[in-house]
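Visitor: Predicted model, plus sequence, below.
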Amino acid sequence: MEEYEIIIIGAGPAGLSAGIYAGRQNSKTLLIDKGLTGGLGLEVPAMENYPGYEHINGMKLIEHTKNQCEQYCQINEMENIESITKEENGSFIINTDKDSYHTQNIILATGSKHRQLNVLGEDEFKGRGVSYCATCDGMFFKNRKVLVIGGGNSAAQESIFLTNLGCDVQIVHRRDELRAEKYLTDVLDKKGINVIWNSVVKEIKGSQTVESVILEKTDGSIIEVETDALFVAIGDLPQNELAISLGVKLDDSGYIITDKQQKTNVEHVYAAGDITGGIKQWVVACGEGAVASSIAFNERDL
């Protein structure tokens, strides 16, 4: 069983930043992700607020960061963690579907996953018109009608991206005002992207693929809107299963509670990135990852 000083779980922006900082401190570090490096960061179509880049997409930024991280620590992709056992001396044994590892410190950077609508037809048409990633699937719907569901930054960014691809985009939002930042709403206005206000999805209909969506207005009226695709951008849910198994305290929304040093209530377990809730921004996740690995290094012998 190989020994590591720090094992980071989750290879998104927070985990990669933690890996860079841990490795530069000469800690023997392993970064594990059940999927591909990047997580939901791969799906960000465009960013204009990440320091050092006036404009960059998530896939490209992940590529840069992964290349940098690999200089300092080992990255294991497509490796699922099955259990974590805390030993009497406070260290941990991590069992995956491929191997077992021993470590003094764990950084949980497990992030979040897409929130679903949980309506009739959603599961049936996944991959056949229902999508949670404009970057992944947008090109399939060039010059076709699409709906984006949501009212925050993600919904606005995906709508702009899809419009730039040549899609005929409408936004469906349950309120009468978007929650997205002003610079994004200004772009929506400039591009003439229509918003269907005060509406929620009740059903997704079609034969082989999506053909229409049933919407319920706040006044109780029902409308049917023809569309070739539905892009869902209504927020995320914390991936907290490992945290729960370790006895880590969560807030009422299921996000990990940490102090300013990214410590959890479990000794030698830290958390960083979207799994901690708060402001879900790339630069925030990177900062938390840097803090978590720095503190873990400083306290490794205490």
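Guide: Yes, it's here.

Visitor: From here on, just use CA atoms for contacts and neighbour counts.
Guide: Noted.

Visitor: what's the distance between Tyr101 and Met139?
Guide: Distance of Tyr101 to Met139, computed by Cα to Cα, to the nearest Å: 41 Å.

Visitor: neighbour count winner among those two?
Guide: Tyr101 (16 against 13; other Cα atoms under 10 Å).

Visitor: who touches the more buried one in this structure?
Guide: 1-4, 93-95 (Cα atoms under 8 Å, 6 or more residues apart in numbering).

Visitor: ok, these vs Glu288, which is closest?
Guide: Tyr4 (20.8 Å; Cα to Cα).

Visitor: Now the element after the one helix or strand that closest one maps to, going C-ward?
Guide: Tyr4 is located in strand 2-9, with elements delineated by DSSP states H and E. Following strand 2-9 in sequence order, the next helix or strand is helix 13-24 (DSSP H and E).

Visitor: Which of the residues in the helix or strand following that following helix are classified as buried?
Guide: On the C-terminal side of helix 13-24, the nearest following helix or strand under DSSP H and E is strand 29-32. Neighbour counts over strand 29-32 (16 or more other Cα atoms under 10 Å) mark 29-32 as buried.

Visitor: which stretches of the stretch 51-200 of the chain form helices?
Guide: 58-69, 134-137, 153-165, 182-191 (DSSP state H, counting those that start in this stretch).

Visitor: related to what we said a few turns ago, narrow the contacts of Tyr101 to those that are buried.
Guide: 4, 93-95.

Visitor: Distance to Gly277 added to these, as CSV?
Guide: Supplementary listing: the buried ones among the contacts of Tyr101 in CSV, determined by distance: Cα to Cα, whole Å:
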residue, distance to Gly277
Tyr4, 27
Ile93, 27
Ile94, 25
Asn95, 27
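
Visitor: Look at stretch 258-274 and report the distance between its end residues.
Guide: In terms of Cα to Cα, the two terminal residues of stretch 258-274 are separated by 12 Å.

Visitor: putting a second one here so we can go through both:
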Amino acid sequence: SEQAKAVIVATGSTPRRAGFKGEDEFFGKGVSTCATCDGFFYKNKEVAVLGGGDTAVEEALYLANICSKVYLVHRRDEFRAAPTTVEKARKNEKIEFITSATVKEALGDNTGLTKIVLDTKNGERVLDVPGIFTFVGLNVNNEILKDENGKFICEMADGGQVKTNLKMQTSLKGLFVAGDIREDAPKQVIVAAGDGAVAALSAMSYIESLH
């Protein structure tokens, strides 16, 4: 059987589910994983953001420009996000921090989400919000890059992403990646499309170099 001279892998990533009751039921109807995609639906409304990393805090700041109030819910007291970003969020009057708290349940009706129930250190708390944005990490779809022994065939970065150069070339000659699967990907469709174009041109150049 013939083998490919170059391969481009663009399998993307999947947002992790937070795991609270009602999350799947209201996904796309109040539960979102992309503030830049869905933020404008909540103009001048109150929303919640779940998470404690850079993405969660940065998206809370972004939403504060659109929404009337943003509740930033985090299961710990300390944030993994950059201290300067956290400080900027703390100074924003529209953002209320709710720490040592988890989302217990999302509730709503046939129109979508209407409220979320939190478990906090001070007991149960209900937030009347039509939207919650969850940023609890991504699962990179990298299984295809493992050999029969379960080892990766190219050099990987932290978080299961692939190390590449600016040409989208991996450490394995002839193997290129594009989109969320690569290291430092901004997780935006327009960037992934650009990655794909770069990877395609690089793959063509690589094949030409073999002749």
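Guide: Cool, the structure landed. For clarity, every value in this text was computed on a predicted model and none was experimentally measured.

Visitor: care to give me the TM-score?
Guide: TM-score for the superposed chains, counting by TM-score structural alignment, normalised by the length of structure 2: 0.73, backed by 196 aligned residues with a Cα RMSD of 3.6 Å.

Visitor: which of the buried ones among the contacts of Tyr101 of structure 1 sit farthest apart?
Guide: Using Cα to Cα, the buried ones among the contacts of Tyr101 of structure 1 reach their maximum pairwise distance at Tyr4 and Asn95, which is 13.5 Å.

Visitor: Which single one of the buried residues of strand 29-32 of structure 1 is nearest to Leu16 of structure 1?
Guide: Leu31 (7.9 Å).

Visitor: and that closest one, what pairs with it in structure 2?
Guide: Taking TM-score structural alignment as the criterion, Leu31 of structure 1 has no aligned counterpart in structure 2.

Visitor: and the angle for the lengthiest helix in structure 1 with helix 58-69?
Guide: Counting residues, the longest helix in structure 1 under DSSP state H turns out to be helix 282-298. Inter-element angle recorded for helix 282-298 of structure 1 and helix 58-69: 20 degrees (by axes from the mean of the first three to the mean of the last three Cα atoms, to 10 degrees).

Visitor: Show residues contacting stretch 122-138 of structure 2.
Guide: Residues from elsewhere that reach stretch 122-138 of structure 2 (Cα under 8 Å, 6+ apart): 13-18, 30-35, 42, 45-53, 55-56, 112-119.

Visitor: How far does that stretch sit from its chain's centre?
Guide: 16 Å (Cα atoms, centre = their mean, to the nearest Å).

Visitor: Buried residues of it, list them for me.
Guide: Applying 16+ other Cα under 10 Å to stretch 122-138 of structure 2 flags 128-138 as buried.

Visitor: State the number of residues packed around the counterpart of Ile171 of structure 1 in structure 2.
Guide: Using TM-score structural alignment as the criterion, the counterpart of Ile171 of structure 1 in structure 2 is Leu72. For Leu72 of structure 2, the neighbour count with other Cα under 10 Å is 25.

Visitor: Just give me the neighbour total for the equivalent of Val7 of structure 2 over in structure 1.
Guide: When structure 1 is aligned by TM-score structural alignment, the residue opposite Val7 of structure 2 is Ile106. Counted with other Cα under 10 Å, the neighbours of Ile106 of structure 1 add up to 24.

Visitor: again with Gly19 of structure 2
Guide: 11.

Visitor: Need the counterpart of it in structure 1.
Guide: So, by TM-score structural alignment, Gly19 of structure 2 is matched to Asn118.

Visitor: Quick check: its match vs Val148 of structure 1, distance?
Guide: Applying Cα to Cα, the value for Asn118 of structure 1 to Val148 of structure 1 is 16 Å.

Visitor: So which bit of structure 1 is the strand or helix carrying Phe133 of structure 2 matched to?
Guide: For Phe133 of structure 2, the element it lies in under DSSP H and E is strand 131-134. Mapping strand 131-134 of structure 2 onto structure 1 (TM-score structural alignment) gives residues 229-232.

Visitor: Show me what Lys182 of structure 1 aligns to in structure 2.
Guide: In structure 2, Lys182 of structure 1 lands on Pro83 (TM-score structural alignment).

Visitor: ok, now which ones touch that match?
Guide: Contacts of Pro83 of structure 2 (Cα under 8 Å, 6+ apart): none.

Visitor: buried residues in stretch 26-39 of structure 2?
Guide: By neighbour count on 16+ other Cα under 10 Å, the buried set for stretch 26-39 of structure 2 is 26-27, 29-35, 38-39.

Visitor: Can you flag which of those belong to strands?
Guide: Judged by DSSP state E, the subset of the buried residues of stretch 26-39 of structure 2 located in strands is 31-32.

Visitor: Out of the buried residues of stretch 26-39 of structure 2, which is nearest to Pro186 of structure 2?
Guide: Closest to Pro186 of structure 2, out of all of the buried residues of stretch 26-39 of structure 2 and judged by Cα to Cα, is Cys34, at 12.1 Å.

Visitor: mind checking how far the aligned residue in structure 1 for that closest one is from Cys286 of structure 1?
Guide: The alignment partner of Cys34 of structure 2 in structure 1, by TM-score structural alignment, is Cys133. For Cys133 of structure 1, the distance to Cys286 of structure 1 (Cα to Cα) stands at 22 Å.

Visitor: before we move on, what about Gly150 of structure 1?
Guide: Going from Gly150 of structure 1 to Cys286 of structure 1 by Cα to Cα gives 26 Å.

Visitor: same deal with Val148 of structure 1?
Guide: In terms of Cα to Cα, Val148 of structure 1 sits 28 Å off from Cys286 of structure 1.

Visitor: Please identify which of the two sits among more neighbours.
Guide: Neighbour count, other Cα under 10 Å: between Val148 of structure 1 and Cys286, Val148 has more, with 26 against 20.

Visitor: Alright, that wraps it up for me.
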